[in-house]
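# Below is the structure, and that's it, no one-letter string:
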């Protein structure tokens, strides 16, 4: 095999690629990951060796030849290296903020002389990242001024919890220092919103905080309605998501740091089967068949599914309960079929205008096939590098009988708007059509004949046609 991956006809280039080359590529990716994180010893980090191996294996599968394999590896490494200055700035910001916080805390301690006891005594971790178990406030006195009376403590629990819900989880935890009545009141909050930005991307402190928070709620046997988590390269996330599922969370939102490899939801640690889950939002997550199947078959209450910047290795979305499905800026490794008879809103779109090398490393031209969209009222199919088609099931004609609003991408201009005409023919009550086109396509690819055809389509059905330029 030569440098371009050209080998004799009928022989798969992968069978001729030595394991030593693959191991070297994996090591190069591992080095880039280590440079990005600037650490390899923390127990709270994803096993970087496994991450590097998954990246190489995925690229090895989707590459069309040896040259494409090398190109995609280079794109991935380049993106990791380009993001290093961002993380360096974050690190410098952390050091600066830590210095300021230390000075403030020392000043407050000298001035007030109050001691806050925290659960556990972990060397090297500031008290701001821990959860208070009990507070020593023996000198606490009721304020003498009548306007300073604690009236919040007299509120009904439902109203009190509603007020607390406007605080971040970190702020809610800190209310424990106000008085004995406030200690651990936060544990009964049913909405948990956790963000690593609170700790300036410090993964160690954030992991300790979340672990202790969930443990404290377990002691209180508190119910959970919403679990929202923004994280960065923390392996414990698998356990935290599993915890939320086991505690019957109705709304689950998870976002991995956008400049990091898509987070791998481990099917051995996370089971998305739930009788209670109604809404699921995932950002920058790798989804394979094993992790996705329960969403199709074991989540009867699931109504809303939003996937953003995800790497989708699944071939089918077939939930019978879904009402709203959004697939935004996602990379599809395989052709995807969608069979969702209860779906009301469908969006498959791209919002990014830049050409991220990270996204290009997984870029594939794939086909999305709609099998049952008979209940859809609003639909947008504007993602690039996609071919959209549909297949009517027996007895389901017309396919889009409830569709009123249709938003299509540049792919619909082929053959004088032939794809657009096909969708319109199968949408008897369609009212609004929006075409997402680039000015470049309009200037160089759309002829006068295209314009006349589009006018004929509009006037023939009395449609309102609009444009979404980019």
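Perfect, thanks for sending it. Everything numeric in this text was worked out from a predicted model, so none of it was measured.
# Every contact and neighbour count from this point should use C-alpha atoms.
Will do.
# what about residue 370, is that helix, strand or coil?
strand (DSSP: H, G, I helix; E, B strand; the rest coil).
# burial count for it?
When neighbours are counted by other Cα atoms under 10 Å, residue 370 registers 18.
# my guess is it contacts residue 335, does it?
No. Look at residue 370 against residue 335 with Cα atoms under 8 Å: they stay out of range, at 11.3 Å.
# Next, the contact list for the residue nearest in space to the middle of the chain, please.
Geometric centre of the chain, nearest residue: residue 283, 0.8 Å, by Cα atoms, centre = their mean. Residue 283 makes contacts with 254, 255, 256, 307, 308, 309, 310, as judged by Cα atoms under 8 Å, 6 or more residues apart in numbering.
# Enumerate every residue touching the first one.
When the contact criterion is Cα under 8 Å, 6+ apart, the partners of residue 254 are 228, 229, 230, 231, 281, 282, 283.
# Residue 307 is in contact with the fifth one, correct?
What that stands for is residue 281. Yes. Residue 281 lies in contact with residue 307 (Cα under 8 Å); the separation is 6.0 Å.
# More neighbours: which of these two?
residue 307 (22 against 16).
# Assign a three-state SS to that one, would you?
strand.
# ok, back up a step: could you dump the contacts of residue 254 into CSV and include distance to residue 454?
Shown next, in CSV, are the contacts of residue 254 (distance: Cα to Cα, whole Å):
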residue, distance to residue 454
228, 45
229, 46
230, 45
231, 47
281, 37
282, 37
283, 37
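# Relative to residue 405, which of those is nearest.
When these are compared for distance to residue 405 (Cα to Cα), residue 281 wins out at 23.8 Å.
# Next, the contact list for the closest one, please.
Residues near residue 281 by Cα under 8 Å, 6+ apart: 252, 253, 254, 305, 306, 307, 308.
# Would you verify that residue 26 is located in a helix?
Yes. Assessed with three-state DSSP, residue 26 lies in a helix.
# before we go on, here's another structure to hold up against the first:
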């Protein structure tokens, strides 16, 4: 028998807790309508298994957990053996760094000698945390065999963390984001010696504002046979090869690159995200079978050395944009005319340059995508030189579009964009019915989001 219990904690939250498979549940007196059963003095919550109580506390704010120590001796023991420590800026947004540090120090002093499942530290604001405190807290988590370590700081003016973090055999997920380095500081640097011999379940690694060398990257991949999700955010790259036989997801966001490129050898990669890293820096040693890709780069050129359309040919979902660059445009103009059919492509988001500069690329994609269901055309900012430009409304190569499954075409643009009606006419001229075309203005989207935020605050 399975049981779902809803508990009311001191903050007024209703928390559903799944008790799993139980053979017998006795709630004495609860069926009675008189006061005898309700005043029996039995604390039914406290008799729950410790594992269930920890599950409850993982859903409760940490400040509430501290107050719950006063309820009973049983709750005091449970709260002091806390396995989920989540310290987020949202809960402490009006606190100064000094008060926040005292709270954490007292919390850790009260803690019993138990293994941690999660240690999350998120802090940003005008007053940075003392780096000695951060190192002590992170070291505490590592020494208590933490499985999930998540550290997000707006600023961290040191280039190292306790060595025990990088030799822990218990970590399953590691997220280090240290914000922008201060003036004259190089940022956090991964240690050259990383030894994770028993880290079989390490699945996700996120690094932000970190210097990554080839030696440290090789050691992480070699000693983490379960690493499937790798994310670099504004990292300084000092490697030339990402070589993994098990990697499934790779994100390069705001990469700080050197002048030379690097190679990706990840044959089992199914998701690739490239934001701000020029395409000409990336080479593929082995072609993966990507199911999804999000490319929004800023490179000025594309040397045509990598077969990107071949890399993307099996994807179901594609996002291809250009942010202050032209390498995606150059890549598609060179490779689309001769590439194979995108047999699995169902969702395509493409934008900026193609809407006014070369709309034939969109038409070519539609010709090569027989399973396409949703097409989103993005125009973030209309280039001045495109004013008055005409879009060819005739199907390329005198071929009709082959998109029998197409359900909707969404066009995102500004209200003052006077060229969008030309693109709508071009879509209609190429066989897309007007009923399927939906134009969304950024001004209306922003107004809707602001309204939702205000409504949530009122609630």
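Cool, got the structure. Owing to the predicted nature of the structure, the values given are computational and were not obtained by experimental measurement.
# Got a TM-score for the pair?
The TM-score (TM-score structural alignment, normalised by the length of structure 2) is 0.55; 301 aligned residues with a Cα RMSD of 3.9 Å.
# coming back round to it: just tell me what the residue nearest to the centre of structure 1 corresponds to in structure 2.
In structure 2, the residue paired with residue 283 of structure 1 according to TM-score structural alignment is residue 177.
# and the gap between its match and residue 16 of structure 2?
Distance from residue 177 of structure 2 to residue 16 of structure 2, counting by Cα to Cα, to the nearest Å: 32 Å.
# same question, residue 101 of structure 2
As for residue 101 of structure 2, its distance to residue 16 of structure 2 is 32 Å (criterion: Cα to Cα).
# between those two, who's got more neighbours?
A count of neighbours by other Cα under 10 Å puts residue 101 above the other of residue 101 of structure 2 and residue 16, at 17 against 13.
# Could you tell me how many residues sit around the nearest residue to residue 192 of structure 2 once chain neighbours are set aside?
Nearest non-adjacent residue to residue 192 of structure 2, counting by Cα to Cα, 6 or more residues apart in numbering: residue 216, 5.3 Å away. For residue 216 of structure 2, the neighbour count with other Cα under 10 Å is 20.
# Residue 216 of structure 2 sits in which helix or strand?
helix 214-223 (DSSP states H and E).
# If you count contacts, what does that helix end up packed against?
Judged by 3 or more Cα pairs under 8 Å, 6 or more residues apart in numbering; DSSP states H and E, helix 214-223 of structure 2 is in contact with strand 241-243.
# which part of structure 1 lines up with the strand it packs on?
Counting by TM-score structural alignment, strand 241-243 of structure 2 sits on residues 337-339 of structure 1.
# once aligned to structure 2, how far is that stretch on average?
Once the two are superposed, stretch 337-339 of structure 1 sits an average of 2.4 Å from its aligned residues in structure 2 (mean Cα distance after the TM-score superposition for structure 1).
# what comes into contact with that stretch?
315, 316, 317, 318, 319, 320, 368, 369, 370, 371, 372, 373.
# Looking at these, which is nearest residue 447 of structure 1?
Nearest to residue 447 of structure 1 among the contacts of stretch 337-339 of structure 1, counting by Cα to Cα, is residue 368 at 27.7 Å.
# number of nearby residues for that closest one?
So residue 368 of structure 1, with other Cα under 10 Å, has 20 neighbours.
# Against residue 105 of structure 2, how distant is the aligned residue in structure 2 for residue 203 of structure 1?
With TM-score structural alignment as the matching criterion, the partner of residue 203 of structure 1 in structure 2 is residue 97. Between residue 97 of structure 2 and residue 105 of structure 2 the computed distance is 12 Å (Cα to Cα).
# what about those two, which has more around it?
residue 97 (19 against 14).
# Output the contacts of residue 283 of structure 1 as TSV; include the columns distance to residue 80 of structure 1.
Formatted as TSV, the contacts of residue 283 of structure 1 follow (distance: Cα to Cα, whole Å):
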residue	distance to residue 80 of structure 1
254	22
255	18
256	15
307	23
308	20
309	16
310	17
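# Can you show me which of those residues carry over to structure 2?
Retained in structure 2 (both residues aligned by TM-score structural alignment, their matches' Cα atoms under 8 Å) from those: 254, 255, 256, 307, 308, 310.
# In structure 2, what residue corresponds to the fourth one?
If I follow you right, that is residue 307 of structure 1. By TM-score structural alignment, residue 307 of structure 1 lines up with residue 207.
# Contacts only, for that match.
Shown in contact with residue 207 of structure 2 (Cα under 8 Å, 6+ apart): 175, 176, 177, 231, 232, 233, 235.
# So the residue nearest to residue 192 of structure 2 sits against residue 195, correct?
No. Using Cα under 8 Å, residue 216 of structure 2 makes no contact with residue 195, being 9.9 Å away.
# which residue ranges form the strands in the stretch 151-300 of structure 2?
Remark: strands assigned in the stretch 151-300 of structure 2 by DSSP state E, counting those that start in this stretch are 173-177, 188-189, 204-208, 210-213, 229-233, 236-238, 241-243, 249-253, 262-265, 271-275, 282-284, 292-297.
# so stretch 439-451 of structure 2 corresponds to what in structure 1?
Counting by TM-score structural alignment, stretch 439-451 of structure 2 sits on no residues of structure 1.
# What of stretch 48-66 of structure 2?
So stretch 48-66 of structure 2 sits over residues 155-173 in structure 1, by TM-score structural alignment.
# Need the residues that contact that stretch.
Outside stretch 155-173 of structure 1, the residues within contact range by Cα under 8 Å, 6+ apart are 131-132, 152-153, 184, 186, 188-189, 191-194, 198.
# Go again with 7 Å.
For stretch 155-173 of structure 1, contacts defined as Cα atoms under 7 Å, 6 or more residues apart in numbering pick out 131, 186, 189, 191, 192, 193, 194.
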